[in-house]
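Chemist: Turn this into a model:
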Amino acid sequence: MSRPRIVIVGAGFAGYRTARTLERLARNKADITLLNPTDYFLYLPLLPQVAAGILEPRRVTVSLTGTLRHTRLVLGEADEIDLDARTVRYADPEGGVGALTYDRLVLAAGSVNKLLPIPGVAEHAHGFRGLPEALYLRDHVTRQVELAAGSEDPKACRSRCTFVVVGAGYTGTEVAAQGQLFTDELVRGQPRWDGVRPRWMLLDIAERVMPEMDERLSATADRVLRQRGVDVRMGTSVKEATPTGVLLSDGEFVDTRTLVWCVGVRPDPLAESLGLPMERGRLLVEPTLQVPGRPEVFACGDAAAVPDLTKPGSYTPMTAQHAWRQGKVAALNVAASLGRGEPKPYRHSDLGFVVDLGGVKAAANPLGIPLSGPVAGAVTRGYHLAAMPGNRVRVAADWLLDAVLPRQGVQLGLVRSWSVPLDTASPELAKAPYAPAKPEADGHGSASGSTGTAASGRTGEAASAGDGAAGKKTPEPTGAARGRGTPERTDTSHTPAPGAEGDS
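Modeler: Modelled structure (predicted):
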């Protein structure tokens, strides 16, 4: 008798934890396959430190093959799930297609950038959900400071050294806080910048910074940002984005070449394509994380609307903390469905949050105890070291080096503007200048003849990051991605017009 086949779609917080737990519970009892477009798990909370030049990119990635020894990794982006035939169709990085059959399916597809119908945003803003976006932002910010230093035009100089972050949640707050320190470090000691500081702006329509968190945490973060020189504007957002600036909702036009979009996330479109009951884009599941009417299908993380048993009538928020713990429960219940153990509902109490504001500054409330200053900084970094499934020594070493040595303000030019469009379902993958041709499906590798409930219109989409990064093939770029056919060119997404000075 063949062993049961377990397929996990996505290797973010939920999917990675599911695979790691299943290896312990079902070793030699089931075949575990993990479908993911990259060969690493991304520790997303430390991504702002990559953009700020504190951590090297590989520090926040954990090798899947190196840490999941009993799981088969399939590199690919899921673009169709046939629930009736129990198959997952995917495209590999070189354009080939294939299909995985399963007895148990765990959908941990995660989330992607949240878009709003604001003119110009899709063309001129960049998100912050994947490693390519963080690398692009670090290069872009460095380039703007260097171009400004060589410019004789004061207006152009101010424009290049104004950085606008939209969204004062967890990610946006950290990006602005770390960014201000980064640019201050870049200009320190240079004659051109004597007495002049780059300007960072943080915008949000909410009444306070990090409105979803405790008010004391919010107040601490707000105070640190303002003391550092960040222009914090609550009750304000972007009305229109242009190549040379942004029009704010209060009528002010801000000259800038940098618009970082951190307004939040939306569930990966793969979940909605299944045609099953949804809750605001998330797949409705039972407390055991099983899909109603489909006991062989489990969903967790940002792609799933999991009932919050501590708050009846509501669902757990889309956070890494919940995704990580849901992954463990999903693994336990998958094993239980195969006769190993008893199923259990997902129940989790809030353990608090930590926000790294750069330097020795942080805000934290572990177990509800509000902390700030160096103590909060130590708790925050200690938490991240404990939570990371790998690379702890390397991360700690980078923190130590950053404390005693100046940062290396160089741009590598590895990620171009058109390769990280905001409107993408695959923020963890940089867009290639030319997509590989997709071969005709054959009888062995595809599900082209399937008749399941998944929407086949996903052809051309790509994967998400969030807690899943499950993947769909990347759509043809629009707006910011229009330069994809000319990879030798420098970044042009913020260029005002042909021949004008822009992001190059």
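Chemist: When you work out contacts or count neighbours from here on, use the C-alpha atoms and nothing else.
Modeler: Noted.
Chemist: In terms of helices and strands, where is V141?
Modeler: Secondary-structure assignment from DSSP states H and E places V141 in helix 131-149.
Chemist: which strands and helices sit next to that helix?
Modeler: For helix 131-149, the helices and strands in contact under the criterion 3 or more CA pairs under 8 Å, 6 or more residues apart in numbering; DSSP states H and E are helix 47-51, helix 154-160, helix 170-187.
Chemist: Going along the chain, name the helices of the stretch 1-150 of the chain.
Modeler: 13-25, 47-51, 64-67, 121-124, 131-149 (DSSP state H, counting those that start in this stretch).
Chemist: got it, and the stretch 351-500 of the chain?
Modeler: Counting by DSSP H, counting those that start in this stretch, the stretch 351-500 of the chain has helices at residues 373-387, 392-404.
Chemist: Just put the ones you listed in JSON lines and tack on mean neighbour count and distance to A219.
Modeler: As requested, those are arranged in JSON lines below (neighbours: other CA atoms under 10 Å; distance: least, CA to CA, whole Å):
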{"stretch": "helix 373-387", "mean neighbour count": "17", "distance to A219": "13"}
{"stretch": "helix 392-404", "mean neighbour count": "14", "distance to A219": "26"}
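Chemist: and for comparison, fold this next one:
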Amino acid sequence: MSRPRIVIVGAGFAGLTTARRLCRLARGAAEIVLVNPTDYFLYVPLLPEVATGILEPRRVALPLTGTLPGVRLVLGEADAIDLDRHRVGWTDPEGNHRALGYDRLVLAVGSVNKLLPIPGVVEHAHGFRGMPEALYLRDHITRQIELADATDDGRERAARCTFVVVGAGYTGTEVAAHGQLFTDALARRHPRLDGGERPRWLLLDLAPRVLPELHPRMSQTASRVLARRGVEVLTGTSVAEATKDGVRLTDDRFVPTRSLIWCVGARPDPLVADLGLATEKGRLIVDEYLNVPGHPEVFACGDAAAVPDPARPGEIAPMTAQHAVRQGRAAAHNIAASHGHGTRRPYTHRDLGFVVDLGGTQAAANPFKVPLSGLAAGAVTRGYHLLAMPGNRVRVAVDWLFDALLPRQGVQLGLVRAHAVPLEHTAPEVPAPPPAGEAGEGNSGEDSPP
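Modeler: Below you'll find the model as predicted:
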């Protein structure tokens, strides 16, 4: 008798965890196939450190073939699910369309940048959800400081030294905190900027405080660090319009800038909407066992799934890595149970606390609801990340040590162009192809500003 085939779509926190746990449970009794557009798992929480020159990109990109021995990797972007015929269609990196069947399907497709109907944002902002966006931002920040040093126009210099981050949640707060340190270090190396006006970072959010989803103590710690560092936090404020020369805020102020970084949140991968199944807040509805109603062979977890939150009856679990990891484990156990190995388990979650890396030695953390700040929070935050990473721990720790002892490198490699990271991109894991009529690989022309 042939082995049952379990297909997992997506290799984020939920998909990776499902695959790892199924390998241990199946012990070769099932064929496990992972469909993903990249050959690595991305440890997203450390992307701000990639974008600001602390970590090298491969430190947070763990190879799937090495991390998941025994799992067959299908390199491609899933773009069609035939629920009636039990088939998954995907497009490989060379544009070929392929398909394979499944006995069990796990949808862990994750999320993409959340868009809002604000004039000019899609054209002039860049998100921060994938490796290409982090690499682009690293180059872009460096380039703006270098161009600011080169110009004699004071207004242009100020605009190039101004960086606007929209969204004061986890990602936006960390990007602004790390970004201010990075640009300060870059400016010190340019004689015409050193000693003059500091690079300016603005962090905007319509909420009344930064980190609005976390405990007020963590918000206070982050606000204190940001203020001390010089980041301008504008609460109750957002972008009303974006242009190539700057942004107009909702309080009608105009801020000249060449840098608009969009961190307002996430929305489920568009593949979810294409399924034609019931959704809540754009996320695929599942029961407490992570099963899709009416399709006992289909499971969903992570950002794409509206998983009932046992700690908040009537609510769905938030889009966090902690929930995604635990949902992946529950999905694996319930898939095994569907083949007669063990019994089904409803999804449960125990809050272990949260950590927010604010750069340098600063962080905000509340492990097991114990509020921490300063050096203690920084140690806990880095320890948590080392424990949570599936690999590369020594390499990450060494990079942290080098950053503490050596000057940070600030060079732009030009590997990711602006057209490769559009805000509306439905696959932030991979660079978008160049627009029709423009040069493709090898294009060394000047990058257009966001």
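Chemist: what TM-score do we get after superposing?
Modeler: Remark: TM-score between the superposed chains equals 0.98 [TM-score structural alignment, normalised by the length of structure 2]; 448 aligned residues with a CA RMSD of 1.2 Å.
Chemist: Just tell me which of the helices of the stretch 1-150 of structure 1 ends up closest to W261 of structure 1.
Modeler: Ranking those by proximity to W261 of structure 1 (CA to CA) places helix 121-124 first, at 8.4 Å.
Chemist: centre of the chain versus the closest one, how much separation?
Modeler: Relative to its parent chain, helix 121-124 of structure 1 has a centroid offset of 18 Å by CA atoms, centre = their mean, to the nearest Å.
Chemist: what's the mean gap between it and the aligned bit of structure 2?
Modeler: When structure 2 is overlaid, helix 121-124 of structure 1 sits 0.3 Å from its aligned residues on average, using mean CA distance after the TM-score superposition for structure 1.
Chemist: Which residue numbers in structure 2 does that helix align to?
Modeler: Residues 121-124 of structure 2 are where helix 121-124 of structure 1 lands when matched by TM-score structural alignment.
Chemist: List the buried residues for the matching stretch?
Modeler: Buried positions in stretch 121-124 of structure 2, judged by neighbour count with 16 or more other CA atoms under 10 Å: V121, V122, H124.
Chemist: Over to stretch 347-358 of structure 2?
Modeler: Y347, F354, V355, V356, D357, L358.
Chemist: could you pull out the helices for the stretch 151-300 of structure 2?
Modeler: Secondary structure of the stretch 151-300 of structure 2 (DSSP H, counting those that start in this stretch): helices located at 154-160, 170-187, 216-229, 271-274.
Chemist: and the second one with helix 216-229, angle?
Modeler: Meaning helix 170-187 of structure 2. If you take axes from the mean of the first three to the mean of the last three CA atoms, to 10 degrees, helix 170-187 of structure 2 sits at 20 degrees to helix 216-229.
Chemist: Structure 1: matching residues for helix 170-187 of structure 2?
Modeler: Structural correspondence for helix 170-187 of structure 2: residues 170-187 of structure 1, per TM-score structural alignment.
Chemist: looking at the helices and strands packed on helix 131-149 of structure 1, which is closest to K29 of structure 1?
Modeler: Each of these has some distance to K29 of structure 1 by CA to CA; the shortest is helix 47-51, at 36.4 Å.
Chemist: average distance between that closest one and structure 2?
Modeler: On superposition with structure 2, the average gap between helix 47-51 of structure 1 and its aligned counterparts reaches 0.3 Å (mean CA distance after the TM-score superposition for structure 1).
Chemist: would you turn the helices of the stretch 151-300 of structure 2 into JSON lines with mean neighbour count?
Modeler: Shown next, in JSON lines, are the helices of the stretch 151-300 of structure 2 (neighbours: other CA atoms under 10 Å):
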{"stretch": "helix 154-160", "mean neighbour count": "18"}
{"stretch": "helix 170-187", "mean neighbour count": "23"}
{"stretch": "helix 216-229", "mean neighbour count": "18"}
{"stretch": "helix 271-274", "mean neighbour count": "17"}
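Chemist: for those helices, which one sits closest to G282 of structure 2?
Modeler: For the helices of the stretch 151-300 of structure 2, the distance to G282 of structure 2 is smallest for helix 271-274, at 7.1 Å, taking CA to CA.
Chemist: Contacts only, for the residue nearest to T220 of structure 1 when sequence neighbours are not counted.
Modeler: In space, not counting the residues next to it along the chain, T220 of structure 1 is nearest to A363; the distance is 6.2 Å by CA to CA, 6 or more residues apart in numbering. Taking CA atoms under 8 Å, 6 or more residues apart in numbering as the contact definition, A363 of structure 1 lies against 217, 220-221, 354-357, 370-373, 376-377, 380.
Chemist: make it 6 Å
Modeler: With contact set as CA atoms under 6 Å, 6 or more residues apart in numbering, A363 of structure 1 has these partners: L217, V354, V355, L371, S372, A376.
Chemist: Next, work out how far apart the fourth one and A363 of structure 1 are.
Modeler: The one in question is L371 of structure 1. As judged by CA to CA, to the nearest Å, L371 of structure 1 and A363 of structure 1 stand 6 Å apart.
Chemist: Likewise for the second one?
Modeler: Per CA to CA, V354 of structure 1 is found 6 Å from A363 of structure 1.
Chemist: before we move on, what about the first one?
Modeler: Separation of L217 of structure 1 from A363 of structure 1 (CA to CA) stands at 6 Å.
Chemist: residues contacting the closest residue to L64 of structure 2 other than its chain neighbours?
Modeler: In this structure, L64 of structure 2 finds its nearest non-sequential neighbour in Y40, 4.9 Å apart by CA to CA, 6+ apart. Contact partners of Y40 of structure 2, counting by CA under 6 Å, 6+ apart, are A61, L62, P63, L64.
Chemist: So how do I select the buried members of those in ChimeraX?
Modeler: Here is the ChimeraX command that selects only those of the contacts of Y40 of structure 2 that count as buried (16+ other CA under 10 Å):
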select :61,62,64
